[in-house]
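Enquirer: Quick one, structure for this:
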Amino acid sequence: MEKETLNLNSDVHEFIQMNIGSEYSITKASEDASFRKYFRVQEKDKTIILMVAPPDKEPLDQFLFLAKSLKARAAKAPEIYAFNHNLGVILQEDFGAYSLMHHYQEPDKKNDNLIFDNLNETIIHLQKSCSDIDLPIYSSQILLNELSLFHEWYLKDLEFDQKKLESIYFYLITKIEQQTKKFVHRDFHCRNLIINDGKICLIDFQDALIGPITYDLVSLLKDAYHKKNDSQIIDVCIKYWELARSCFDVPPDFGDFFVDFEMMGVQRHLKILGIFKRLFLRDEKKQYINDIPLVEDYVIDVSEKYPMLSYLKELILNKREVEMKR
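Expert: Alright, predicted model coming up:
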């Protein structure tokens, strides 16, 4: 075993040794916006992912339940090899380190159309085959709680008109509630989608709900970590819509479907702006501050098209002005 412990306590090392033996090395794999951390354990010619999650903040139950449920429905979720609830640790299948973000960084982006076709088919498969999993509904209250993060954290120390903002929240929730509800991964973005042998592999799915049909599509196409051009967004959206309308109740007119997509995007991005600001201010995860401008741009772009949302552009521009003066 390597001497470096990476701040893992002796109980965690004992857990690893109990399950794979004493001959292993361990390196940091990644961490996310939650309290979870991931490590890559090398054992002879095989690697395994170790997930460490503080039991009081990130219980393992839902992740374990969903990993089993998704695999049973032919979704590409990791095999679970061992876990310990008290320690908050899981040893799971390693899909490799090549995420969709790595694909985006390729200079020639080989097989781009094929990958996006696979991504669309993955969303459709999850919606068709996994919507019977016993999951909470993405209720209007959850949507509102998420939207509240925008004014509680992003607009912190900025004056705003509460009534105007509440009317926008109500408008967004009303539009979103009209959408067909299916399985929602809820974090279907480039850092959580691993490409392995041409297949789309899922991680970080523990917050899944049954919710709006456009949610995972907008997470993919208006990704907080990567900007796509408008023509690609429209093209992939049309392809998804063509697949979805043969399976689900979606608007027969693509223009109406795209409005649903954009309203869902605004809700998600307002939530993300609040979360990224909270990560910066409360959790001292300073790297997320660099991702805020892209998410702001998404909201500004849509608010320019829909007069009902125009106040959001005003707020974001005011916020940018305040930040520039600091």
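Enquirer: Please count neighbours and contacts with C-alpha atoms only from this point.
Expert: Will do.
Enquirer: helices or strands next to the helix or strand Ile233 falls within in the packing?
Expert: Counting by DSSP states H and E, the element that carries Ile233 is helix 230-244. Under the contact criterion of 3 or more CA pairs under 8 Å, 6 or more residues apart in numbering; DSSP states H and E, helix 230-244 touches helix 112-129, helix 254-281.
Enquirer: Just name the most buried of the ones you listed.
Expert: helix 254-281 (a mean of 21; mean count of other CA atoms under 10 Å).
Enquirer: Nearest residue to the middle of the chain?
Expert: Compute the mean C-alpha point of the chain, and by CA atoms, centre = their mean the closest residue is Asp187, 1.6 Å away.
Enquirer: Asn86 touches Val52, doesn't it?
Expert: No - contact criterion CA atoms under 8 Å: Asn86 and Val52 do not qualify, at 11.1 Å.
Enquirer: Which one of those two is surrounded by more residues?
Expert: Each of Asn86 and Val52 has its neighbours counted (other CA atoms under 10 Å); Val52 has more, 23 against 11.
Enquirer: how about the helices and strands packed on helix 230-244 in TSV, adding distance to Gly21?
Expert: Below are the helices and strands packed on helix 230-244 laid out as TSV (distance: least, CA to CA, whole Å):
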stretch	distance to Gly21
helix 112-129	36
helix 254-281	37
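Enquirer: Nearest to Met308 among the ones you listed would be which one?
Expert: helix 254-281 (11.1 Å; CA to CA).
Enquirer: compare with the first, here's sequence two:
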Amino acid sequence: MTGLVLERLLADETQTARLGEDLALSLRPGDVLALKGDLGAGKSTLARALIRTLADDAGLDVPSPTFTLVQSYDTRIPVHHFDLYRLSSADEIDELGFDEALAQGAALVEWPERAEAHLPKTTVLIELVQHGDGRLARLSGQGPAFDRAARSLAMRDFLVSAGWAQAQRRHFIGDASARSYEIVSLPGQKPQVLMNSPRLVLGPPVRDGKPYAEIAHTAQSVSAFVAIDRALKAGGVSVPEIHAEDQEQGFLLLEHLGSEGFLGSDGQPLPERCAAAAELLAMMHGRTWPQRLETGHGGFHDVPPFDREAMMIEADLLVDWYVPAITGSPASGALRAGYHKQWGALLDRLHGREYTLMLRDFHSPNIIWRGDRSGHDRLGIVDFQDALIGPSAYDVASLAMDARVTMSPEIERKTLDAYVAARHVAGAFDEASFLESYAIMAAQRNSKILGIFVRLEKRDGKPYYLKHLPRIRDYLRRALSHPALASLREFYDAHGLLEERAL
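Expert: Alright, predicted model coming up:
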């Protein structure tokens, strides 16, 4: 097999199992890992560890598929364990349902030489050979699966450098970006969060020779997270302590703020928690935040502005993705021109309004509830690397119109009331100006989200975001009910943008 090659020395069975764990964390549906080695080389040990990691079950029975030829496991990513030793012909791999298995999940193949020509070119080959008293694992391949495996091994190297060489790794959470998070644990230690934040791939130019992420000011490296984490902590916000970092590679070992989500046990918003989060925002918005923040080691991160170009490129996601999805054809030039005219007039109204450090995604997935604490410390805040300097109303809209959970008009109002009351207590506060900014930012954000959720389905193959669209349309109707947005509402109504549609 041609491509890149990585080698790892495995001193014993424990290190072989750890390699299986590391590879499991890199797997995606459609991946093929081919295990090659003599009898007793450690293939079964590696395969067993990989499958148990995906199942998050250290005691899972993982029998050898020597006689059944294939064994399937309904794990986080379904994995199908093939043993081709008894194949009499390479063509028999088709009879085992190999292609169907890849359509559902990943494949782990022992004795791949029996059907090598039938394996995808993107297969990652893992050869295990004796090396002194241990083994040498040689990984080779090309393409995304190999790149992910290599990055997972680099994450293990980072853990080694941080003093967590023997840590157990388990998948924690991923998001709509390329970032992912794991829980790492060692006996006698508090679990930590391993953050994997590869440098942002900017993509093709979309406007004025610039890619979307540059115009929207999306964070390009983990240094933004480090800088904002330091600033928020200094400002009295409970954010993760950074225990170890490799900003160049994009790895951080973080404090685990807790396991209780911000929502209730039934997944529904709790008014008192929403009010507490609103009061935290009010405290933050009463502070002055520097635009240039230290990243450590003499580096700096300049927090970008949520400027007009960024607001419009986000709002344009509605006409770029949502409109074609509901009409069956691209948005017309006339619709685009009218849309830009309406939004241009609204964005003009933000001139002179209160701007502050804006975390951008201040909503339930990024808030940890810690009921044993008091005051603002009850709220642990994560995922803020894309913060900007923008209207204070934006984060309040993100919280009170949570994209992932239905915030009833009553809870939205209570959340707003808690914020407004806290701002009045703190000093002079222009409530009318804020509420108008809130409506504008809520309309901009929810227009953007309609486009993003369609894009995630159409471009990225993630259809489960479409179930949120009715909620987002309802939020948009609420935002557009403000008198200052009457003209924009008429425009949306005229083009059917608020109608319930099944995509």
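Enquirer: Report the contact partners of the equivalent of the residue nearest to the centre of the first structure over in the second structure.
Expert: Asp187 of the first structure is assigned Asp361 in the second structure as its aligned equivalent, the criterion being TM-score structural alignment. Asp361 of the second structure makes contact with 383-384, 395, 398, according to CA atoms under 8 Å, 6 or more residues apart in numbering.
Enquirer: try it again with 7 Å
Expert: Asp361 of the second structure makes contacts with 395, 398, as judged by CA atoms under 7 Å, 6 or more residues apart in numbering.
Enquirer: Equivalent analysis for Ile452 of the second structure, please.
Expert: Ile452 of the second structure neighbours (CA under 7 Å, 6+ apart): Leu317.
Enquirer: and if you look at Glu260 of the second structure?
Expert: Glu260 of the second structure makes contact with 368-370 under the criterion CA under 7 Å, 6+ apart.
Enquirer: swap in Arg455 of the second structure?
Expert: Arg455 of the second structure touches Trp321, counting by CA under 7 Å, 6+ apart.
Enquirer: what do you get for Ile142 of the first structure?
Expert: Residues near Ile142 of the first structure by CA under 7 Å, 6+ apart: none.
Enquirer: Secondary structure class of the aligned partner of it in the second structure, three-state.
Expert: In the second structure, the residue paired with Ile142 of the first structure according to TM-score structural alignment is Ala310. With DSSP: H, G, I helix; E, B strand; the rest coil as the basis, Ala310 of the second structure sits in helix.
Enquirer: Grab the nearest non-local neighbour of the aligned partner of Ile242 of the second structure in the first structure.
Expert: Under the alignment (TM-score structural alignment), Ile242 of the second structure pairs with Ile80 in the first structure. Using CA to CA, 6 or more residues apart in numbering and skipping the chain neighbours, the partner closest in space to Ile80 of the first structure is Gln92 (4.5 Å).
Enquirer: Quickly note the distance from the one you found to Leu317 of the first structure.
Expert: 44 Å (CA to CA, to the nearest Å).
Enquirer: and if you look at Asp61 of the first structure?
Expert: Distance from Asp61 of the first structure to Leu317 of the first structure, counting by CA to CA: 42 Å.
Enquirer: Then Leu220 of the first structure?
Expert: Distance of Leu220 of the first structure to Leu317 of the first structure, computed by CA to CA: 25 Å.
Enquirer: So for the two, which residue has more residues nearby?
Expert: Legend: neighbour count by other CA under 10 Å for Leu220 of the first structure and Leu317, higher for Leu220 (23 against 13).
Enquirer: Helices of the stretch 101-250 of the second structure, start to end?
Expert: Counting by DSSP state H, counting those that start in this stretch, residue ranges of the helices within the stretch 101-250 of the second structure are 144-161, 212-215, 223-234.
Enquirer: and those helices, which is most packed in?
Expert: helix 223-234 (a mean of 20).
Enquirer: helices or strands up against that helix?
Expert: Secondary-structure packing of helix 223-234 of the second structure (3 or more CA pairs under 7 Å, 6 or more residues apart in numbering; DSSP states H and E): strand 292-296.
Enquirer: which parts of the strand it packs on are buried?
Expert: Neighbour counts over strand 292-296 of the second structure (16 or more other CA atoms under 10 Å) mark 293-295 as buried.
Enquirer: check contacts around the nearest residue in space to Asp302 of the second structure that is not next to it in sequence.
Expert: Counting by CA to CA, 6+ apart, the nearest residue to Asp302 of the second structure once its immediate chain neighbours are dropped is Arg292, at 4.4 Å. By CA under 7 Å, 6+ apart, the contact list for Arg292 of the second structure reads 300-303.
Enquirer: Restricted to buried residues, select those residues in ChimeraX.
Expert: In ChimeraX, selecting the buried portion of the contacts of Arg292 of the second structure, with burial taken from 16+ other CA under 10 Å, looks like this:
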select :301,302,303
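Enquirer: ok, so of the contacts of Arg292 of the second structure, who is nearest Asp348 of the second structure?
Expert: Taking CA to CA as the measure, Val303 is the one of those closest to Asp348 of the second structure, at 22.2 Å.
Enquirer: Am I right that Asp361 of the second structure is in a strand?
Expert: No - Asp361 of the second structure is assigned coil when assessed by three-state DSSP, not a strand.
Enquirer: Could you check how far it is from Val206 of the second structure?
Expert: Counting by CA to CA, the gap from Asp361 of the second structure to Val206 of the second structure is 24 Å.
Enquirer: ok, back up a step: okay, the residue nearest to the centre of the first structure and Ile316 of the first structure: tell me how far apart.
Expert: When distance is defined by CA to CA, Asp187 of the first structure is 24 Å away from Ile316 of the first structure.
Enquirer: still on that earlier bit, for the residue nearest to Asp302 of the second structure, give its distance to Ala224 of the second structure.
Expert: Arg292 of the second structure is 11 Å from Ala224 of the second structure, by CA to CA.
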